[in-house]
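> Kindly generate the corresponding structure for this input.
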Amino acid sequence: MVESLFVLMIFISMAALFPLIYGTVYRVEEQLDPERRTEWELFVLQLRKELYMSHSLKITDEQITFIQEGEVVSIEKYKEGIRRRVGGRGHEMILQEVSSVQFYPCDSSLCTRAVFKNGEKERAYLHLFAGEAI
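Predicted structure coming up:
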């Protein structure tokens, strides 16, 4: 009888601790998986650099085009990602697993909004320098 009570007490203690352990493991896993955020930040940095070195910016809903070193460069939504093309050729994927993207002017900036396949949403504001048209 005493042994049964002892086993029941251990089982109840373990059952009470399970949600705490599960929550901790979930948070650690979330912190160890920053790949999507890092990929987004790299995309924004590359876009900022491209815009800084370019002119004649044209913005449409899912595409931006500009001239860089005499070549027309486009960054556009393509299937489940965003790709970069130079002169209408090439296929350099610069952001993956994107369900939708939107480029739009806001004040003197280019705003970018993306929704990833897992439901995460990201947004960036890129300042446009003098001489860049919207």
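> CA atoms for contacts and neighbours, from now on please.
Fine.
> For the residue nearest to the spatial centre of the chain, give me its contacts.
For the chain, residue 40 is the residue whose C-alpha lies nearest the centre (CA atoms, centre = their mean; 3.5 Å). By CA atoms under 8 Å, 6 or more residues apart in numbering, the contact list for residue 40 reads 95, 122.
> Please provide the structure for the following sequence as well, for comparison with the first:
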Amino acid sequence: MNSRGFTLLEMLVVLAVVLLVVSFLPLLLDVRWLHDKQNEFQPLEWQVFLQQIKSEIREAKELENVSTTLYAYKPTGEKVSFEMYGTLIRRRVNGQGNEIVLQNVSNVQYYLATTGVQITVTAINGKRYEAFVSTFFPVRVRR
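Next up is the predicted model:
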């Protein structure tokens, strides 16, 4: 009886060859589109930035705005700043550190009030993002 079909060994060899070819597939694909996405303003990153700055503003006893830098003075004596650094916004504590909190930014403006801070960020692509961060208690504003 001469039946036609594949043996288990033949199927394993074919599976091994297919897996080998598939493992090299990512190297053959053009992944430049991932790099292009990295140079865009990310809305999710904006939301994380807002959460970070909300925390700092609500803990502050005093706020100060100097050009494109926001200073939050905490009761513990720390001075936290959010400042432009090229196309980035970085967070620093007491003038030290370099924590990047937002990327691909062309301009940032802070408008201070005793009840909170109006934040306006302009992305590199020209789109504007605005938010108002309110405080729980009135905050002293340095002029």
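> And the TM-score between them?
Put the two chains on top of each other and the TM-score (TM-score structural alignment, normalised by the length of the first structure) is 0.68; 101 aligned residues with a CA RMSD of 1.9 Å.
> still on that earlier bit, what lines up with the residue nearest to the centre of the first structure in the second structure?
The pairwise alignment with the second structure assigns residue 40 of the first structure to residue 46, based on TM-score structural alignment.
> Secondary structure element holding that match?
Using DSSP states H and E, residue 46 of the second structure maps to helix 43-59.
> now residue 70 of the second structure
Using DSSP H and E, residue 70 of the second structure sits in strand 69-73.
> Could you measure from residue 142 of the second structure over to residue 21 of the second structure?
With the distance defined as CA to CA, to the nearest Å, residue 142 of the second structure ends up 64 Å from residue 21 of the second structure.
> With adjacent residues omitted, what lies nearest to residue 65 of the first structure?
residue 74 (4.3 Å; CA to CA, 6 or more residues apart in numbering).
> these two touch, right, that neighbour and residue 66?
Yes. Assessed by CA atoms under 8 Å, residue 74 of the first structure is found in contact with residue 66 at 6.6 Å.
> okay, and the common contacts of the two?
Common neighbours of residue 74 of the first structure and residue 66 are not found (criterion: CA under 8 Å, 6+ apart).
> Tell me how many other residues surround residue 31 of the first structure.
Residue 31 of the first structure has 10 neighbouring residues, counting by other CA atoms under 10 Å.
> any idea what it aligns with in the second structure?
So, by TM-score structural alignment, residue 31 of the first structure is left unmatched.
> swap in residue 127 of the first structure?
In the second structure, the residue paired with residue 127 of the first structure is residue 134, using TM-score structural alignment.
> re earlier: in terms of helices and strands, where is the residue nearest to residue 65 of the first structure?
Here residue 74 of the first structure is assigned to strand 71-78, by DSSP H and E.
> That strand vs the second structure, average offset?
Taking mean CA distance after the TM-score superposition for the first structure, the mean distance separating strand 71-78 of the first structure from the aligned residues in the second structure is 1.0 Å.
> Find me the equivalent region of that strand in the second structure.
Mapped onto the second structure using TM-score structural alignment, strand 71-78 of the first structure spans residues 78-85.
> Any buried residues in that stretch, and which?
For stretch 78-85 of the second structure, a neighbour-count test (16 or more other CA atoms under 10 Å) marks 79, 80, 81, 82, 83, 84 as buried.
> how about the strands in the second structure?
Residue ranges of the strands in the second structure, as given by DSSP state E, are 62-66, 69-73, 79-85, 88-93, 96-102, 105-113, 116-123, 128-134, 140-142.
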